[in-house]
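**Q** the following block contains a protein sequence and its predicted model.
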Amino acid sequence: MSSTPVGGRLDGLTNGSADWSGLRVVVAGLGVSGFAAADALNERGAHVVAVDAGDPDANTALGERARILDILDVDVRLGAEHVAGMPPDFAADLVITSPGWRPDQPLLVAAAAAGVPVWGEVELAWRMRAAVGPAPWLTVTGTNGKTTTVTMLAHMLRAAGLRATAAGNVGTPILEAVLHPEPYDVIAVELSSYQLHWSDSLAPHASVCLNVAPDHVDWHGSFEDYTAAKGKVYANTKVACVYNVQDPTTEQLVRDAEVQEGCRAIGFTLGMPGPSMVGVVDDILADRAFVEERKTSAAELATLDDVRGDAATLAPHNVANALAAAALARTYGVPPVAVRDGLRSFRPEPHRIADCGEVDGVRYVDDSKATNPHAALASLLSFEHVVWIAGGLLKGADVEDLVREAAPRLRAVVLIGADRAVLAEALARHAPDVPVVDVPSTDTGVMDVVVEHASGLARSGDVVLLAPAAASMDMFTNYGARGDAFAAAVDRRGAGRAAGGDGSTDPEGGRS
């Protein structure tokens, strides 16, 4: 707790109606969530200094947020010098940090050294909920599948007639959802490991960790610390902790969690569900957790076709996401028909196993969102014969298991990006007979060349799959831009073939 004179007040700040006036707060980072935090605190009478290293002239969104806060009399300080330590002229009682700021960021280190508490915006949102009848949270984390799961969950909740939304890491700041003028009945909350690291007071109605695989180790310092951050999703859960039967780490995190009395452990599985599980029986999503006679009977929630929707491919990991969402919805009393209707109304976000068309009998699939090895493997296992487009920034991730397990499905591989050599070495060890093409150019326009190489290596019936297993920032603005470039290149190739040409470009790069 803070050593400042008003530091003891923080314990009493447990709802939006508490006395926040006079609190001296540094808001670190003026992204969407930082702006929401500064605005909410200022509105409640807190003294706010908002800092960000960015240049408002080079970032129109940052400049606009800074101008609005300045109009509201928030003290906004922009530039690298303002994030190099705590403001020397401001005796802060509290720091609210952007989720992307690492614990070793100088301002946060200085706050810790001064005994000033650091909260994330999720912690702030939890403490600003309504004093009476606040909307319960259904929280979702995991290395992969979070956004799909919370979006499916929100559809199920709304299909049950509830006023519900998906918020948090999914896009809408959780603080905006909590303070919405028309209160929600329930909120589906996506939480990243960063957000969980800075949260301590949350007590969700129900929670799930979908899976745990190495990711963001550079941020957390070790895989153990990353796993521990994911496990915080279960802390203080009231009704049910949902875990992945196929991922023993998630079950262990439930076993290790301090939960509220009466909280249940509910498993989800792609296999036959046991009691207190949801799973798959033939082509049915079945519930043996929230029925009266769960030892001997099950409730039908939906079919695999309901999960598939309009997609050409039913990816196993999307079935798992649907089961996890269904389990959370059922903890809140959502009836089976609403689970089914929610899945039927759901449409995947872009760049998640998105079909980009078929040319000469070859399917092209954009899974640019597969930004780590765990996600890429799930994508690769959805298809029998794959020409794999992979590479980018691996962020120190180990690709050995990915390549070893994917090898039997690989027709060929086209490598792009800064860390393609790491993948090439793993392929040489575990798939030495698989043709590999190395494309050295990091120009964003190179995707035509990549698609041309992949098309030449594919056979009719194969899938050309962009599932990079890596981040995109070495070549593209983000994974969405990478996926868009791939889809556009596929469109150009298809148009070229339709016009009677071969749709080819001048390929660059060489076969390794």
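**A** Structure's in. What do you need? Residues are numbered from 1 along each chain as shown.
**Q** from now on I want contacts and neighbour counts done on CA atoms only, so please keep to that.
**A** Fine.
**Q** quick one, helices of the stretch 251-400 of the chain?
**A** Across the stretch 251-400 of the chain, reading from the start of the chain, the helices by DSSP state H, counting those that start in this stretch fall at 304-308, 316-331, 336-345, 373-380, 400-406.
**Q** figure out which of these is closest to Trp119.
**A** helix 316-331 (26.4 Å; Cα to Cα).
**Q** next, the angle from the closest one to helix 373-380.
**A** Taking axes from the mean of the first three to the mean of the last three Cα atoms, to 10 degrees, one finds helix 316-331 and helix 373-380 inclined to each other by 110 degrees.
**Q** related to what we said a few turns ago, out of the helices of the stretch 251-400 of the chain, flag the one nearest Arg492.
**A** With Cα to Cα as the measure, helix 373-380 is the member of those nearest Arg492 (24.2 Å).
**Q** neighbours of Val51, how many?
**A** Val51 sits with 26 neighbouring residues when counted by other Cα atoms under 10 Å.
**Q** residue contacts, the residue lying closest to it once chain neighbours are set aside?
**A** On the basis of Cα to Cα, 6 or more residues apart in numbering, the spatially nearest residue to Val51 that is not a chain neighbour turns out to be Arg77, at 4.8 Å. Under the criterion of Cα atoms under 8 Å, 6 or more residues apart in numbering, the neighbours of Arg77 are Val49, Ala50, Val51, Asp52.
**Q** how long is stretch 369-378 end to end?
**A** With Cα to Cα, to the nearest Å as the measure, stretch 369-378 spans 12 Å from end to end.
**Q** picking that back up, need the helices of the stretch 251-400 of the chain in a markdown table with distance to Ala228 and mean neighbour count, can you?
**A** Formatted as a markdown table, the helices of the stretch 251-400 of the chain follow (distance: least, Cα to Cα, whole Å; neighbours: other Cα atoms under 10 Å):
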| stretch | distance to Ala228 | mean neighbour count |
| --- | --- | --- |
| helix 304-308 | 31 | 19 |
| helix 316-331 | 20 | 26 |
| helix 336-345 | 31 | 22 |
| helix 373-380 | 18 | 23 |
| helix 400-406 | 22 | 18 |
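**Q** comparison target below:
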Amino acid sequence: MSNPLDNEWNGLRVVVAGIGISGFACADALLERGAQVVVVDADGTGSKRERGIVLDTLGADIRLGPEHVSALPEVNGEPAELLVLSPGWSDDEPVLVQALAAGIPVWAEAELAWRLRPAKNPAPWLTVTGTRGKATTASMLATVLSADGRRATCTGQAGTSLLESVLHPEPYDVLAVQLSAFQLRWSSSLSPLASVCLNVGPADDSAADRGRVYQNTQVACVYNVADEGTEALVREADVVEGARAIGFTGGVPAVSMLGLVEDVLCDRAFVPQRSTSAAELGTIEDVRTAGAGVLAAHNVTNALAAASLARAYGVAVTAVRDGLRHYYPLPHRLNLLEKRAGVEWVDDSAATDAFAAAAGLSSFETPVWIAGGYGTAPSDLDAVVEKYAGRLRGVVLLPGDGTPALREALGRHAPDVPVLDAVVPETEPMTETVLASAVALAAGLARPGDTVLFSPVFGAAAGEPFSARGQAFALALKDVPA
């Protein structure tokens, strides 16, 4: 039997679970190396069907439909030797349960990508995980690396393939890699040059998986001084001998930390005389969300985390400053869309849990909060509402089965704050109609100097990405008086 741990791909019998962006890239790479590949997915429609047609022409055995995920399939009549698992597959999926019971290795795309790196001069990985801020920090990091003249990219986030970055025909010098708890759970051999866990949310049951980001780190394990859980994960990690623990803080940095001295971002970790001096990396004014100018406190710490990884890689001090100045944020993350009649309108539709929404609420003095949606109420929702109730000018609630829990929390902790309900059509509650109603109601609550914050806490309706809500929110602003 071929052993995948020896990187012997030719003839290897592999089941790829899922035919999304990640699964397609994995199957394609394995087929190119001569593996025998079966791809299974419960959904055989739309883009998944189209990907299946492509992979079929390349030699894969494509099995789409719910009947094909009820058991781990054989590959050409023999047991599988490897299962490659796509994001979103739960622990109780029969395909996964049976693979583990049979002792078959289970990998995420990140593990496969690491093992398929070029043998000669592979690009080092700078890895980022956390409950909140992964995408922002990783994209900031890529911008800083590029400002230093390195061929770099941000990869691993939703909508991108880590494998495509690793196998790019024009190799990168270095990769800024965003890793979810899922990717880390099913990866074992990664050895990043530097790594960071930005935070561990109070309701995060994936902390142990996130801690795996530090395993085998070569140069620097970066942790959040304000989040003791991240430092504990560093202490528990098995790292390459000589790797250092580097903290980042929104306060004055101690030795082996990056932080703030008044409004200056400082490095006391990667300078020769760090016990007595520090390097200036830039200022708070260099860290802004969107050209329109929202400055969120958590993005300053994201910038410090990105700077820590970049400095561990060896970028110049000036590159950190230049990269932060030229960074343009990812959409739907505290983006200031408009300022009309003295009111700022901010899209934070990517905030689909209480921990993320808290970051937005903490950034504004008097927000009108648009929130609600679908899903189970997070355990920290009540605490977030209680903490920020005194700031709220008003709340507009969106429809969804999670919204009643938010309404109850507001009733307990903000009984005097006006709470209005977006109008739901008698037919299907379409995003555009609901958000148009919410925007109109929020405009009526807001006063000059306020911020209307779309930070929903909950997910959207089934099959509806957060980006669709963000786009509908932006579109609805056209009817707000200037």
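**A** Cool, got the structure. The shown structure was predicted, so the numbers you read here are calculated from the model rather than taken from an experiment.
**Q** quick check: TM-score for this pair?
**A** Once the chains are overlaid, their TM-score stands at 0.95 when taken by TM-score structural alignment, normalised by the length of the second structure; 472 aligned residues with a Cα RMSD of 1.5 Å.
**Q** for the helices of the stretch 251-400 of the first structure, which one sits closest to Asp104 of the first structure?
**A** Each of those was checked against Asp104 of the first structure via Cα to Cα, and the shortest separation belongs to helix 373-380, namely 25.9 Å.
**Q** what span of the second structure is that closest one aligned with?
**A** On the second structure, the counterpart of helix 373-380 of the first structure by TM-score structural alignment is residues 354-361.
**Q** just to revisit the earlier point, and which of the contacts of Arg77 of the first structure is nearest Ile174 of the first structure?
**A** Closest approach between the contacts of Arg77 of the first structure and Ile174 of the first structure, by Cα to Cα: Ala50, at 18.8 Å.
**Q** and the aligned residue in the second structure for that closest one, how close does it get to Ser86 of the second structure?
**A** In the second structure, the residue paired with Ala50 of the first structure is Val39, using TM-score structural alignment. Distance, Val39 of the second structure to Ser86 of the second structure, by Cα to Cα: 11 Å.
**Q** returning to that earlier point: mean shift of the match of helix 373-380 of the first structure relative to the first structure?
**A** With mean Cα distance after the TM-score superposition for the first structure, stretch 354-361 of the second structure departs from the first structure by a mean of 0.7 Å once superposed.
**Q** run through who's touching that stretch.
**A** In this structure, residues lying in contact with stretch 354-361 of the second structure by Cα under 8 Å, 6+ apart are 131-132, 201-202, 296, 298, 334, 348, 351, 367, 378, 380-381, 384, 388, 453, 455-457.
**Q** so how far is that stretch from its chain's centroid?
**A** Mean C-alpha position of stretch 354-361 of the second structure versus that of the full chain (Cα atoms, centre = their mean, to the nearest Å) differs by 15 Å.
**Q** and Val69 of the second structure, what pairs with it in the first structure?
**A** Residue pairing (TM-score structural alignment): Val69 of the second structure is matched to Val83 of the first structure.
**Q** hang on, that match packs against Asp52?
**A** Yes: here Val83 of the first structure lies in contact with Asp52, judged by Cα atoms under 8 Å, at a distance of 6.5 Å.
**Q** for the second structure, identify the residue most remote from the centre.
**A** In the second structure, the greatest distance from the average C-alpha position (Cα atoms, centre = their mean) is reached by Gly77, at 38.8 Å.
**Q** okay, now the equivalent of Leu94 of the first structure over in the second structure: neighbour count?
**A** Matched across to the second structure, Leu94 of the first structure falls on Leu82, judged by TM-score structural alignment. A count of neighbours around Leu82 of the second structure, defined by other Cα under 10 Å, yields 22.
**Q** for Leu82 of the second structure, list the residues it contacts.
**A** When contacts are counted by Cα under 8 Å, 6+ apart, Leu82 of the second structure is found next to Pro4, Leu12, Arg13, Val14, Val15, Ile104, Pro105, Val106, Trp107.
**Q** picking up where we left off before, from the contacts of stretch 354-361 of the second structure, keep the buried residues only.
**A** Among these, those buried by neighbour count (16 or more other Cα atoms under 10 Å) are 131-132, 201, 296, 298, 334, 348, 351, 367, 378, 381, 384, 388, 453, 455-457.
**Q** related to what we said a few turns ago, ok, average deviation of the helix or strand hosting the residue nearest to Val51 of the first structure from the second structure?
**A** Here Arg77 of the first structure sits within strand 75-78, counting by DSSP states H and E. In the superposition with the second structure, the average deviation recorded for strand 75-78 of the first structure is 1.1 Å (mean Cα distance after the TM-score superposition for the first structure).
**Q** which residues does the residue nearest to Gly79 of the first structure when sequence neighbours are not counted contact?
**A** If the residues on either side of it in the chain are set aside, Gly79 of the first structure comes closest to Ala53, at 4.3 Å by Cα to Cα, 6+ apart. If you count contacts by Cα under 8 Å, 6+ apart, Ala53 of the first structure has them with Gly29, Leu78, Gly79, Ala80, Glu81, His82, Val83.
**Q** and the strands in the stretch 401-512 of the first structure?
**A** 410-415, 436-438, 463-466, 510-511 (DSSP state E, counting those that start in this stretch).
**Q** same check on the stretch 251-400 of the first structure?
**A** Using DSSP E, counting those that start in this stretch, the strands of the stretch 251-400 of the first structure run over residues 264-268, 277-281, 284-287, 299-303, 354-359, 362-366, 386-390.
**Q** next one: the stretch 51-200 of the second structure
**A** Under the criterion DSSP E, counting those that start in this stretch, strands of the stretch 51-200 of the second structure are mapped to 61-64, 82-85, 106-107, 125-129, 152-155, 174-178, 194-197.
**Q** just put these in a markdown table and tack on distance to Gly229 of the second structure.
**A** Output for the strands of the stretch 51-200 of the second structure, formatted as a markdown table (distance: least, Cα to Cα, whole Å):
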| stretch | distance to Gly229 of the second structure |
| --- | --- |
| strand 61-64 | 41 |
| strand 82-85 | 28 |
| strand 106-107 | 26 |
| strand 125-129 | 13 |
| strand 152-155 | 26 |
| strand 174-178 | 19 |
| strand 194-197 | 9 |
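**Q** tell me which of those sits nearest to Leu330 of the second structure.
**A** Proximity to Leu330 of the second structure (Cα to Cα) singles out strand 152-155 among the strands of the stretch 51-200 of the second structure, at 11.4 Å.
**Q** so that closest one corresponds to what in the first structure?
**A** Alignment of strand 152-155 of the second structure against the first structure: residues 164-167, by TM-score structural alignment.
**Q** quick one: contacts of that stretch?
**A** Here stretch 164-167 of the first structure has contacts from 150-151, 154, 157-158, 172-174, 177, 184-190, using Cα under 8 Å, 6+ apart.
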